[in-house]
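Enquirer: Give me the fold of what follows.
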Amino acid sequence: MCDRHADWSKPNFSSLAVSRRKFLKASAITTLTMAVAPSFFGMTSAEAAAGTIKSTHGNGFCNLNLFLAHADQLAKDDGLEIEFIIASSFSDQVTMIGSGLVDVGVMPYTSFLALYDAGAPVKVVAGGGTQGCYFIAQPGLDTPEKLKGKTLGTFQLDTLEVLPYDWLKKNNVAFKDITVRYLGSMAEAVEGFKAGAIDMVSVIEPYGTTLLNDKTGSVKLSDGIDIYGPNYTDCILAARSEL
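Expert: Model (predicted):
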């Protein structure tokens, strides 16, 4: 996705032989069932009655479309249910839809591009969210030059990796000039930054605003608008092609 991935090997999702039981057990995944309006996925009532759709989701506000559908019970009269499979990490979420363990999911558009490029049978159904990406540094790290040699906590193949990459590049700091630490969850990113274990972090809302409010002196290096303009794309709703 960025310069540091020049030697990245694309996974072959079509050849994955993943046992659902083993995957769920290994990832400590829990499930819950929620109702979603058939029109949300472009399905008729008759098609919706045929079964259950499995989905995964992330932690950001861009997932509100799925959460609100559950809270309002939008498909109660139609009988469509979607089973939420909650993965333990971002990489698990991407792997699950790429290997067919779930049917739909909200994810960064960059993760979708990686899946599609790797040959996974997936398609974009709709947009999932705009803006909301934050690039934040510890107190005192308020200029690009001060960031050299420091550690960034981010997520691989994610828009949260692309934002700091683009911001640093614009300010003449290469990724090779910093240490990049890939994290597994938003909770790990937030706690690591609060504890001072990482010098910079890229997070999604509402965690960006929370960090700036909770850690006095934290520096907002970018909220993406200065790089991409207002209403820039963040997440999309993806589905398996056979759905």
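Enquirer: contacts and neighbour counts: CA atoms only from here.
Expert: Fine.
Enquirer: Would you map the strands across this protein?
Expert: Along the chain, the stretches classed as strands by DSSP state E are 30-35, 52-56, 81-86, 104-108, 122-130, 133-137, 151-154, 179-182, 200-204, 219-222, 233-240.
Enquirer: Please identify the buried residues of the longest one?
Expert: Residues Val122, Lys123, Val124, Val125, Gly127, Gly128, Gly129 are the ones in strand 122-130 that count as buried (16 or more other C-alpha atoms under 10 Å).
Enquirer: The structure of the following sequence is requested for comparison with the preceding one:
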Amino acid sequence: MRTHHRSRSLATALAALTVLAGLAGCSRADSNAAPAQNAGAAGEVRLGFFPNVTHAPALLGVKKDFFSKELGSTKLTTQVFNAGPEEVNALLGRSLDIAYIGSGPAINAFTKSKGAIQLVSGAVSGGAQLVVKPDITSPEQLKGKTLATPQLANTQDVALKKYLAGAKLTDQVKITNLDNPKTLDAFKKGDVDGGWLPEPWASRLVNDAGAKVLVDEKTLWPGGRFPSTVVIVRSEFLQQHPDTVRAVLKGELAANEWAKANPADAKTVINGALKELAGSTLTPAVLDRAFSGIELTTDPIAAEFPQLAQDSVTAGVVKQVVNLKGFADFGALNDVLKAAGQPAVDAPALTK
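Expert: Prediction:
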């Protein structure tokens, strides 16, 4: 079953408000709370993701049945979101179990839940750019302009605000938060001058609307790698159903390996999924450009998370850097990697 996020957004928000007051009872801060017991495979797992190329492992996992094959009798229910903050609300409201999400909202979910949300895997590296009108050729020319990001405090919103702070342009550029399809329309109409966007929307503005790249986010990270999409899970669900989490991650790894071996077929599948979920297909040129900027990987690129936490402060999203100890639990991922003969993930700064 697939349910579009707009039909659930109000219910999700109300559920999130209800549960926030009680989160301490299931958080790491409550030392008296008994850990949830392993209850075996879940009867159902509710999985969230975005209709973006940067969520390719999730799209492939669903459309090619990589998840279902590994889940066996566990029912897979999917829900689609535009950006991370609303997906976080669904997790906190307990209407979602596992989420493909940007690294910034992943940290925010851990912080807001006081440890009741954990990072369990990577998904995609790269795939975000600041694209602008062709006559904007330098950061200084952004002064007085209007730029779009998918949602307030989402991964690209944080990245843009950090970049503007570094260029000493804070409060000199108007930032508007728009659903990605609306950004394309707004750019064509001249209502915005560009945006810091995930794929395929950066490529759509470039190929379909004549935008130019001012900043490729890859250039801002060591080795050009940064965790644009990761996998997080409710800690209680992980404790109760570790086999189900392992099954999802095994499905993701299989999807990634299949995509690497069958890149043309993977693009076709992704295009079909985007037509179903977002209402439009991508041209071959846009698909090729979008895929050229991403790497499908279960590697969470854990070494960059302390910097990402600092970036949220620089961007003004939070007031102080969060302590990320206990943020990650890579036990399930490492089980999957070991079975596949691949090296384990080691991130002592993030794990308990």
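Enquirer: Superposed, what's their TM-score?
Expert: The TM-score (TM-score structural alignment, normalised by the length of structure 1) is 0.74; 202 aligned residues with a C-alpha RMSD of 2.5 Å.
Enquirer: Could you export the buried residues of strand 122-130 of structure 1 as JSON lines, including distance to Gly98 of structure 1?
Expert: Written out in JSON lines, the entries for these read as follows (distance: C-alpha to C-alpha, whole Å):
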{"residue": "Val122", "distance to Gly98 of structure 1": "7"}
{"residue": "Lys123", "distance to Gly98 of structure 1": "11"}
{"residue": "Val124", "distance to Gly98 of structure 1": "13"}
{"residue": "Val125", "distance to Gly98 of structure 1": "15"}
{"residue": "Gly127", "distance to Gly98 of structure 1": "18"}
{"residue": "Gly128", "distance to Gly98 of structure 1": "18"}
{"residue": "Gly129", "distance to Gly98 of structure 1": "21"}
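Enquirer: Return the closest of those residues with respect to Phe84 of structure 1.
Expert: Set against Phe84 of structure 1, the nearest of these by C-alpha to C-alpha is Gly128 (16.6 Å).
Enquirer: tell me, which helix in structure 1 spans the most residues?
Expert: helix 159-170 (DSSP state H).
Enquirer: Against which helices or strands is that one packed?
Expert: helix 109-117, strand 133-137, strand 200-204 (3 or more C-alpha pairs under 8 Å, 6 or more residues apart in numbering; DSSP states H and E).
Enquirer: Touching it from outside, list them.
Expert: Where contact means C-alpha atoms under 8 Å, 6 or more residues apart in numbering, the residues beyond helix 159-170 of structure 1 that reach it are 1-2, 108-111, 133-135, 144, 154-155, 174-175, 202-204, 222, 224, 227, 234.
Enquirer: Of those, grab the buried ones for ChimeraX.
Expert: For selection in ChimeraX, the members of those meeting the burial criterion (16+ other C-alpha under 10 Å) are listed in this command:
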select :1,108,109,110,111,133,134,135,154,155,174,175,202,203,204,222,224,234
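Enquirer: Count the neighbours of Gly72 of structure 2 for me.
Expert: Neighbouring residues of Gly72 of structure 2 were enumerated by other C-alpha atoms under 10 Å; the total is 12.
Enquirer: Correction: the previous question concerned Lys189 of structure 2.
Expert: Burial measure for Lys189 of structure 2: 11 neighbouring residues, criterion other C-alpha under 10 Å.
Enquirer: Then Asp77 of structure 1?
Expert: Neighbourhood size, Asp77 of structure 1 [other C-alpha under 10 Å]: 10.
Enquirer: From Val201 of structure 1, how far off is it?
Expert: Plainly put, Asp77 of structure 1 is 44 Å away from Val201 of structure 1 if you go by C-alpha to C-alpha, to the nearest Å.
Enquirer: residue ranges of the strands in the stretch 251-352 of structure 2, please?
Expert: Read by DSSP state E, counting those that start in this stretch, the stretch 251-352 of structure 2 holds these strands, from start to end of the chain: 294-296.
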